[in-house]
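[1] Show me the folded form of this:
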Amino acid sequence: MDFETKCVHGGCTSSADQYKALSYPIYQTASFAHASFGSSTGFDYTRESNPTRERLEHTVASLEEAAGAVAFSSGMAAISTVMELFRPGDHFIIEQDLYGGSIRLFHTICEKNGLTFTYASFSSDDIESMIRPSTKALYVETPTNPMMKVVDIRRLADIAHRHGLLLIIDNTFLSPYFQKPLTLGADIVVHSGTKYLGGHNDTIAGFAAASSLEIVEHLHETAMSIGSVLAPFDSWLILRGIQTLAIRLERAEKNAMQIALWLKEQPCIKNVYYPGLPEHPGYAIMKKQASGFGAMVSFRTDSRETAIHILNHVKLISFAESLGGTESLITYPLTQTHADVPEDMRRKSGIDDTLLRLSVGIESAENLIDDLASALPLSKI
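    As a prediction, the model looks like this:
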């Protein structure tokens, strides 16, 4: 079954609902009755399992070509549960250019629980030399957030598996439509389902998918135990969003390329970070491991004043956190998504007061460019 068809039909050839509802039902219930002692419909309590959430998990697993997937109440809940696979004393090598919320989780929660972390640039550092006897996993986003660095997943998988490590990939920026890390050798994929999978900025969700059924079962048991599962209605919203995933990403990527090319020509824009540009250092790797370049564009202005002027003067584009929705959003990583990242780590990654991150939506590219043009300082056009 082709990807687009899986998006619409959830990887199934027919509806599993007894009434053949085209929109899969929302089983908005906490509990399920037993017909008699010793019998069960297969569902007992929604924290453990729910038909709507199960349908969604089957869909995401199908899209990622995974052994299975677990749906969580947020992307951070998904990452937190993945970290429960490990024990005190375990060591991780982490991409330093990473969503700030993930770094905050590692610093404030995981370190308290006895896990240790080494941060590195996976696109330039010698990762293999950093592996210790206690190292258990490599963790990376690719493209990275917000500097859009590209990491060779196949190369990392080879390093990880030669040393008996797990490779964990955050695939939020590209979604399984453009990139399938498990098919490239990764062991676990995590998502903020709030972003491209949901696609409408109307709910929060997270996912973890794995190549091993054993890992999936462990994640499910942990999620059930700590109660971090996704509610039925939110599961339905993500199912609905996934139906248009392919066509949304095609349009958003096309817009992103047009905007990246336009930004390159503006005198007050000093750098444009988009892996779809041939001069991007990760362009060749992206061509090998992904089927598209995504719709995230970061760029550096000539001054803090220019960056703030743009944020204060965009009208069609919203100045807001998050990404991956139908609407275009512009973010100031320094004070928003990466505010809790230690200053030295921000400096190493290149996150300063001139950096902006743009999540390109599905509006008219011409309208978006006009909005950006009108937000540039008049003296610098």
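
[2] hey, let's count contacts and neighbours off CA atoms from now on
    Fine.

[3] Looks to me like residue 346 is in a helix.
    Yes. Counting by DSSP: H, G, I helix; E, B strand; the rest coil, residue 346 is located in a helix.

[4] Show the subsequent helix or strand relative to the helix or strand hosting residue 358.
    Under the criterion of DSSP states H and E, residue 358 resides in strand 355-359. Sequence-wise, the next helix or strand downstream of strand 355-359 (DSSP H and E) is helix 365-375.

[5] by contact count, what packs against that following helix?
    helix 245-264, helix 304-313 (3 or more CA pairs under 8 Å, 6 or more residues apart in numbering; DSSP states H and E).

[6] Out of the ones you listed, which is closest to residue 286?
    helix 245-264 (13.8 Å; CA to CA).

[7] for that closest one, packing partners?
    Helix 245-264 is packed against helix 3-9, helix 175-178, strand 269-273, strand 296-301, helix 365-375, with contacts defined by 3+ CA pairs under 8 Å, 6+ apart.

[8] Take the ones you listed and write them to a markdown table, including mean neighbour count.
    Output for those, formatted as a markdown table (neighbours: other CA atoms under 10 Å):
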| stretch | mean neighbour count |
| --- | --- |
| helix 3-9 | 18 |
| helix 175-178 | 23 |
| strand 269-273 | 20 |
| strand 296-301 | 24 |
| helix 365-375 | 17 |
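
[9] Nearest to residue 232, out of these?
    helix 3-9 (17.9 Å).

[10] to compare against the first, here's another:
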Amino acid sequence: MHVSHLSLADFRSYARAEVPLDRGVTAFVGPNGQGKTNLVEAVGYLATLSSHRVSSDAPLVREGADRAVIRAAVQEGERRQLVELELNPGRANRARVNRSSSPVRPREVLGIVRAVTFAPEDLALVKGDPGERRRLLDELVTARAPRLAGVRSDYERVLKQRNTLLKSAALARRHGGRAGGGADLSTLDVWDQHLARAGAELLAHRLALVAALQPLASKAYEQLAPGGGPVLMSYRSSAEAVGERIAGAASAPSVPFTPFVPSRDELFEALAEALGAARRQEIERGVTLVGPHRDDLVLRLGELPAKGYASHGESWSYALALRLGAYELLRGEGPEPVLVLDDVFAELDARRRERLAELVGPGEQVLVTAAVDEDVPGALAGARFTVSDGAVERV
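    Predicted coordinates:
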């Protein structure tokens, strides 16, 4: 699939933008701060309902406007669809497909645009906190199975309700049970069941994803930096009972392994057991301490943890390999996703630039941003746009 036309209204720096796009490679070239990344960010938002740069929608709306609109024409074989997202900070976002008069929930458009984005912010996948890696996993499981957006939403809703109850219990405990007459914990068992059920579904998909992604990411790293790997990853659960059910130890750290993925019923039972075991501590602290929201993806490069041991160049290549692995995974399971490379080549030496260009050049649609033409390898021949002062012009 590919995006054949991108329209923006009051998105980031653009009051209006109309950008026709072709298959193959398209490069947006211009000085920093002119709006190149804003264009590819919009494509990524359509695919994930989130930005790779900020955690909320407010910065995506142009200053002085109360909403932003992203619209894209998407071509998949002979099928053409028009998808539109209206971003309303502080209010519910809206979505439409094929100019329907009836809006749909934004998550219902997931899967129309498929995209994998690599950007400088992805260095946090290797060097950052677990939340960055959880986000990677959850975006990918949703890309593989869009219905998981509903499961994620259910999990977050139940987690919020459960945390509210635990916080009330913690306050009551600190005030000797006199805070509002104490907290009613009679519903905690019910919330535990709901959290364990949604959590088990999410966990099962995360574990299956790790098993599928690791060999592809390791292969991509070897292609970018021969002899520097292998890339290894394992899932670390915050719940001891879940961890005991995840078999993942290889006979040697340098040998990739395929983790055992327990059934959803087994994961449900393990999560429910872990929540029960942690209840006293959770009531004392007023927060849910176990579950997918506190898990991590452990990344290793050879025998050492990537975080803290990998050099800047190795970390950059590792993060890029994760995205390339994700790209290969998605293109092997459905319509080929758009590949977005946001300001990537400036950070790579000449050898890795060439290797990356060889890897991505055959893609159905590759969107590249660069500060100068020289940063785009000659092998990535295709359309060129200059971006300056909010104007996007084809060369």
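
[11] Give me the TM-score for this pair.
    Comparison of the two superposed chains (TM-score structural alignment, normalised by the length of the first structure) gives a TM-score of 0.24, and 150 aligned residues with a CA RMSD of 6.7 Å.

[12] Could you export the helices and strands packed on helix 245-264 of the first structure to CSV, including columns for distance to residue 331 of the first structure?
    Supplementary listing: those in CSV, determined by distance: least, CA to CA, whole Å:
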stretch, distance to residue 331 of the first structure
helix 3-9, 29
helix 175-178, 20
strand 269-273, 14
strand 296-301, 9
helix 365-375, 13
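
[13] for the ones you listed, which one sits closest to residue 70 of the first structure?
    The nearest among these, by CA to CA, is helix 175-178 at 15.1 Å.

[14] so what secondary structure elements neighbour that closest one?
    Using 3+ CA pairs under 8 Å, 6+ apart as the contact test, the elements touching helix 175-178 of the first structure are helix 51-64, helix 245-264.

[15] What helix or strand is the closest residue to residue 319 of the first structure other than its chain neighbours located in?
    Among residues not flanking residue 319 of the first structure along the chain, residue 330 sits closest, at 4.9 Å (CA to CA, 6 or more residues apart in numbering). Assessed by DSSP H and E, residue 330 of the first structure sits inside strand 329-331.

[16] One more: residue 10 of the second structure?
    According to DSSP H and E, residue 10 of the second structure maps onto strand 2-11.

[17] quick one: buried residues of the helix or strand immediately after that strand in the chain?
    Sequence order places strand 14-20 as the next helix or strand after strand 2-11 of the second structure, per DSSP H and E. Buried residues in strand 14-20 of the second structure, counted by 16 or more other CA atoms under 10 Å: 14, 17, 18, 19.

[18] Check which element follows strand 14-20 of the second structure along the chain.
    That would be, after strand 14-20 of the second structure and using DSSP H and E, strand 24-29.

[19] Enumerate the positions of the lengthiest helix in the second structure that are buried.
    The residue-count maximum for a helix in the second structure (DSSP state H) belongs to helix 188-224. By neighbour count on 16+ other CA under 10 Å, the buried set for helix 188-224 of the second structure is 188, 191-224.

[20] so what does it touch, helix or strand wise?
    helix 130-144, helix 148-174, strand 231-236, helix 264-285, helix 312-333, helix 350-360.

[21] hmm, 6 Å instead?
    Judged by 3 or more CA pairs under 6 Å, 6 or more residues apart in numbering; DSSP states H and E, the packing partners of helix 188-224 of the second structure are helix 264-285, helix 312-333.

[22] which helices and strands does the first one pack with?
    If I follow you right, that is helix 264-285 of the second structure. Applying 3+ CA pairs under 6 Å, 6+ apart, one finds that helix 264-285 of the second structure makes contact with helix 148-174, helix 188-224, helix 240-243.

[23] Out of those helices, which gets nearest to residue 301 of the second structure?
    For residue 301 of the second structure, the closest of these is helix 188-224, at 9.3 Å, according to CA to CA.

[24] related to what we said a few turns ago, most packed of the helices and strands packed on helix 365-375 of the first structure?
    helix 245-264 (a mean of 20; mean count of other CA atoms under 10 Å).

[25] so it versus strand 296-301, what angle?
    20 degrees (axes from the mean of the first three to the mean of the last three CA atoms, to 10 degrees).

[26] ok so, going back, mind putting the helices and strands packed on helix 264-285 of the second structure in CSV, distance to residue 115 of the second structure included?
    Below are these laid out as CSV (distance: least, CA to CA, whole Å):
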stretch, distance to residue 115 of the second structure
helix 148-174, 16
helix 188-224, 16
helix 240-243, 31
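
[27] Could you give me the buried positions within stretch 71-90 of the second structure?
    For stretch 71-90 of the second structure, the neighbour count (16+ other CA under 10 Å) marks 71-75, 81-89 as buried.

[28] oh sorry, the question was meant for stretch 152-171 of the second structure
    Neighbour-count burial for stretch 152-171 of the second structure, counted by 16+ other CA under 10 Å, picks out 152, 154-156, 158-159, 162-163, 165-171.

[29] Residue 313 of the second structure: neighbour count?
    Neighbour count of residue 313 of the second structure, defined by other CA atoms under 10 Å: 12.

[30] ok, it to residue 217 of the second structure distance?
    For residue 313 of the second structure, the distance to residue 217 of the second structure equals 16 Å [CA to CA, to the nearest Å].

[31] Could you do residue 388 of the second structure as well?
    35 Å.

[32] circling back: does anything pack onto the strand holding residue 330 of the first structure? Which helices or strands?
    strand 318-319, strand 355-359.

[33] before we move on, back to that, now, which of the buried residues of stretch 152-171 of the second structure sits nearest residue 305 of the second structure?
    residue 152 (28.5 Å).

[34] how close does the residue lying closest to that closest one once chain neighbours are set aside get to residue 142 of the second structure?
    Leaving aside its sequence neighbours, residue 152 of the second structure sits nearest to residue 202 (CA to CA, 6+ apart; 7.1 Å). From residue 202 of the second structure over to residue 142 of the second structure the distance is 10 Å, taken as CA to CA.

[35] How about residue 7 of the second structure?
    25 Å.

[36] Which one's more surrounded, those two?
    Set side by side, residue 7 of the second structure and residue 142 show more neighbours around residue 142, with 23 against 19, by other CA under 10 Å.

[37] so who does the more buried one touch?
    Taking CA atoms under 6 Å, 6 or more residues apart in numbering, we find residue 142 of the second structure in contact with 148, 149.

[38] which ones are touching the nearest residue to residue 382 of the second structure once chain neighbours are set aside?
    Closest residue to residue 382 of the second structure apart from its sequence neighbours, by CA to CA, 6+ apart: residue 25 at 4.9 Å. By CA under 6 Å, 6+ apart, the contact list for residue 25 of the second structure reads 365, 366, 367, 382.

[39] Many thanks, have a good one.
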